[in-house]
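**Q** what follows is a protein structure lacking sequence information:
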């Protein structure tokens, strides 16, 4: 999709649709008033009929008889100024209504928003439009993508044009990265294998000179002593892969931010096999890895002035004669031993070796992203990502980035009091801590392998995908991560 910021005259700007706001008293913003005047007051007459709902985000599409736009989308703002949450609702509702058109111009930047500037507004509009324009078509025989190919954000004057352009660029990058993550997450496990992810990483490096890709196969991981990772991978006929995408867009010698993504391309639970209901959704167990791919793609396309390494720990978790058994003890790359009490707690086993390997990149910070625990879904539902960190400032920066991007996270405790729940009679630790505080003890497990650097863990089990009629990957937390990284440049 092509994104633009432009100072426009709504009575002359050509597009398939002009998106204008209407407040709770049926008043237009400046551009809306100009368009209503060009149409002889017909828009105001339509509003008096009550066809546009009163709720914030209600929309009404009408044909335009005068001006450059073929259609007009009226969007109810309610009482102004609106809150940031209300503006996001406007952005989502308006872009969802125009995704079947070829192009649109949004004038919602004229809506007053509390504690937000026009750059933030433009970012939210571009992000919403980019997400609305995504459709999974790869495995359909006759499905076609949405035709939305161009989205223009109106700048009220030339003084705001650069600010709005910056917002459009960030929002469109967040959307593009999220959609790459969604596409990978939505692919079935027989297509999106660890080898497929490795090939995607190599292809990205061939397209961009500032990025190099390294892939460790089973033999190399065995040689490095990644016993925890291989305890998961050995149960599958599909070869595993530890992938590093190293992007050097910043200053030479500047320590990189390292992102580590859990890439279990399908999770049966192993010998501790899952129930059959909704097991198909376990193709989404690599959404942490997918989000890392989304961020890395966005960074290289933006030519962002940062150094970032994207590490992906990719494997299948399958039951077989070679699979790990409950009670097995394995040795991680760090040398610490782990008693495996539940083979369905495999994400922390692949991640602990990935976190140890991440240290070789001399990171400024390491952030792992994983669909790690069902317990996090119980704790936070689908709205917030669970956030754990060993540094307060890191947690604060990530939460702030999520608030700005509309991709929210909530900090969870990482207290020493939880650590004894991982004690084992037969190894240095066990891989589960029991039913209570399951997301917390999983994070406590990972923290033992991230003691040498600043580290955060994002548990996206609730936020990475949706079930039901809207089943599909969400692309989260790509917007949060991109916002955080670009805030640091």
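**A** It's in. This one's a predicted model, so the numbers in the text were calculated from it and none came from an experiment.
**Q** going forward, measure contacts and count neighbours with C-alpha atoms only.
**A** Fine.
**Q** need the helices for the stretch 1-150 of the chain, in chain order.
**A** Using DSSP state H, counting those that start in this stretch, the helices of the stretch 1-150 of the chain run over residues 30-38, 42-48, 84-98, 118-132.
**Q** quick check: angle from the last one to helix 84-98?
**A** Using axes from the mean of the first three to the mean of the last three CA atoms, to 10 degrees, one finds that helix 118-132 and helix 84-98 are set 40 degrees apart in direction.
**Q** before we move on, the earlier item: kindly reformat the helices of the stretch 1-150 of the chain as a markdown table containing distance to residue 266 and mean neighbour count.
**A** Rendered in a markdown table, the data for those read as follows (distance: least, CA to CA, whole Å; neighbours: other CA atoms under 10 Å):
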| stretch | distance to residue 266 | mean neighbour count |
| --- | --- | --- |
| helix 30-38 | 50 | 20 |
| helix 42-48 | 51 | 15 |
| helix 84-98 | 31 | 21 |
| helix 118-132 | 25 | 27 |
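**Q** can I get these in CSV with distance to residue 315?
**A** Compiled in CSV, the helices of the stretch 1-150 of the chain are given as follows (distance: least, CA to CA, whole Å):
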stretch, distance to residue 315
helix 30-38, 53
helix 42-48, 56
helix 84-98, 35
helix 118-132, 28
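**Q** alright, now check it against this:
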């Protein structure tokens, strides 16, 4: 789907060539004497277009020369969340006519955040998964024109939003693919494809490499599967050479049976989504290739299946991780933390500025937070605060959870350095405490996306989260680094700033 930004007034919007026209009105009085403004003003006075965000009024050929379908939509207070609600509702109404070209026009000038929300909402509303269906491309939206009062002033925000939408759709695509169309090998091929983008390099390690590295926890999870494991290493080099990177670690269980600790049959098909952490890392790199911000980012994806055969790990088995720490496997369905433990140890070699792992890790986090916010765990206040702010800015929200040392008590084992589970109570927290044992040498955060990575029921499918949150964090970090570099450049030669260096977040 292609997006275009254009300077467009309401009077000119009527003549814009589009199959459907959506006009967004903020609350309050609607000013203007052009036909669209008068039409919306009359609808609001009649009570047909309430001020509340997301309320719409769909009309068929209401004005001479206008699109055959016109949808008037209320933005309410005009904040990004309200813009999102309005665009989702309006595009949903407009799609009934199967438009191929859609025009979305703001009656009042939006700010950058409002424009981003509109673009991302339009992308979400128009997304259709087709890869494994026999259907040709349906009569869905192919082009979206966004009209604003001053397009040049919002060009940077628009480009960022379009790249973010592309990354989210890329993550959705791989999250939605069935496990037989998204094996670890196929996922690695997708990563290699990203290596063709500017400033991105990809390396893929196989079983022999993993054994040589001593990744016994990762290899242990994969040993019951016929599909070979893959360890994907992506590098985006947009910052100065030698500058410490941010490392993103994505859980890549391309299908999870639970292993010997077998999952219930009901809804087990949704375990194809257990690689959505990996998909989000791929989506971020897809967007980085377009945006090319000034920072360095590493993506690590341990990818394998959790299956059953005579070689599969069993409850009670002890695995030796890359860190040298041993792990008693009390539950083979707690496999995500095992593969992440070795990836977190591997991350140390990059001397990272920060490490963020993203994983569909625990059902307990779904119980705690539902599908609204991702769980955020970090002992680093600066990093946690930066991620929380990024979540709010991107409308891809998270919620900080506790990491008290007392939660580690249940991970004690009589037969290894630790167990991989600690019982039902506080399961999301004890899983994070397990990961923390492998992430003590750098600022670290864990995002549990078990509740937010996909939807069930009639809307079943990947959400592409938390690509928006991660990109918002990375772009803000890049902007801060650029500002700091500019400030340093202005310092007279030989003059000290008087500030102590500290690990940024």
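**A** That came through, no problem. Fair warning: this is a prediction, and the values are worked out from it, not measured in the lab.
**Q** for residue 461 of structure 1, which of the helices of the stretch 1-150 of structure 1 is the nearest?
**A** helix 118-132 (20.0 Å; CA to CA).
**Q** can you report how many residues lie near residue 310 of structure 2?
**A** Around residue 310 of structure 2 there are 9 other residues, counting by other CA atoms under 10 Å.
**Q** what does it align to in structure 1?
**A** For residue 310 of structure 2, the aligned residue in structure 1 is residue 321 (criterion: TM-score structural alignment).
**Q** what of residue 397 of structure 2?
**A** For residue 397 of structure 2, the aligned position in structure 1 is residue 408, judged by TM-score structural alignment.
**Q** repeat that for residue 113 of structure 2.
**A** Alignment note (TM-score structural alignment): residue 113 of structure 2 maps to residue 120 of structure 1.
**Q** picking up where we left off before, for the match of residue 310 of structure 2, pull up the helix or strand it's in.
**A** For residue 321 of structure 1, there is no host helix or strand (DSSP states H and E).
**Q** skip the chain neighbours and tell me the closest residue to it.
**A** Using CA to CA, 6 or more residues apart in numbering and skipping residues adjacent in sequence, the residue nearest residue 321 of structure 1 is residue 235, 7.3 Å away.
**Q** which stretch of helix or strand covers the aligned partner of the one you found in structure 2?
**A** Pairing criterion TM-score structural alignment: the partner of residue 235 of structure 1 within structure 2 is identified as residue 224. When elements are assigned from DSSP H and E, residue 224 of structure 2 belongs to no helix and no strand.
**Q** do I have it right that residue 224 of structure 2 meets residue 311?
**A** Yes - Residue 224 of structure 2 sits in contact with residue 311 when judged by CA atoms under 8 Å, with a separation of 5.1 Å.
**Q** which parts of the stretch 101-250 of structure 1 are strands?
**A** 103-106, 150-154, 211-216, 241-248 (DSSP state E, counting those that start in this stretch).
**Q** redo those strands as JSON lines? Include mean neighbour count and distance to residue 422 of structure 1.
**A** Shown next, in JSON lines, are these (neighbours: other CA atoms under 10 Å; distance: least, CA to CA, whole Å):
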{"stretch": "strand 103-106", "mean neighbour count": "26", "distance to residue 422 of structure 1": "53"}
{"stretch": "strand 150-154", "mean neighbour count": "25", "distance to residue 422 of structure 1": "51"}
{"stretch": "strand 211-216", "mean neighbour count": "19", "distance to residue 422 of structure 1": "29"}
{"stretch": "strand 241-248", "mean neighbour count": "25", "distance to residue 422 of structure 1": "26"}
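**Q** now the top helix by length along structure 1 against strand 150-154, angle please.
**A** Counting residues, the longest helix in structure 1 under DSSP state H turns out to be helix 161-186. Between helix 161-186 of structure 1 and strand 150-154, the angle formed by their directions is 140 degrees, by the same axes, to 10 degrees.
**Q** assumed residue 369 of structure 1 was part of a strand.
**A** Yes - using DSSP: H, G, I helix; E, B strand; the rest coil, the assignment for residue 369 of structure 1 is a strand.
**Q** my read: it touches residue 259, true?
**A** Yes - when contacts are counted by CA under 8 Å, residue 369 of structure 1 is listed as touching residue 259 (7.4 Å).
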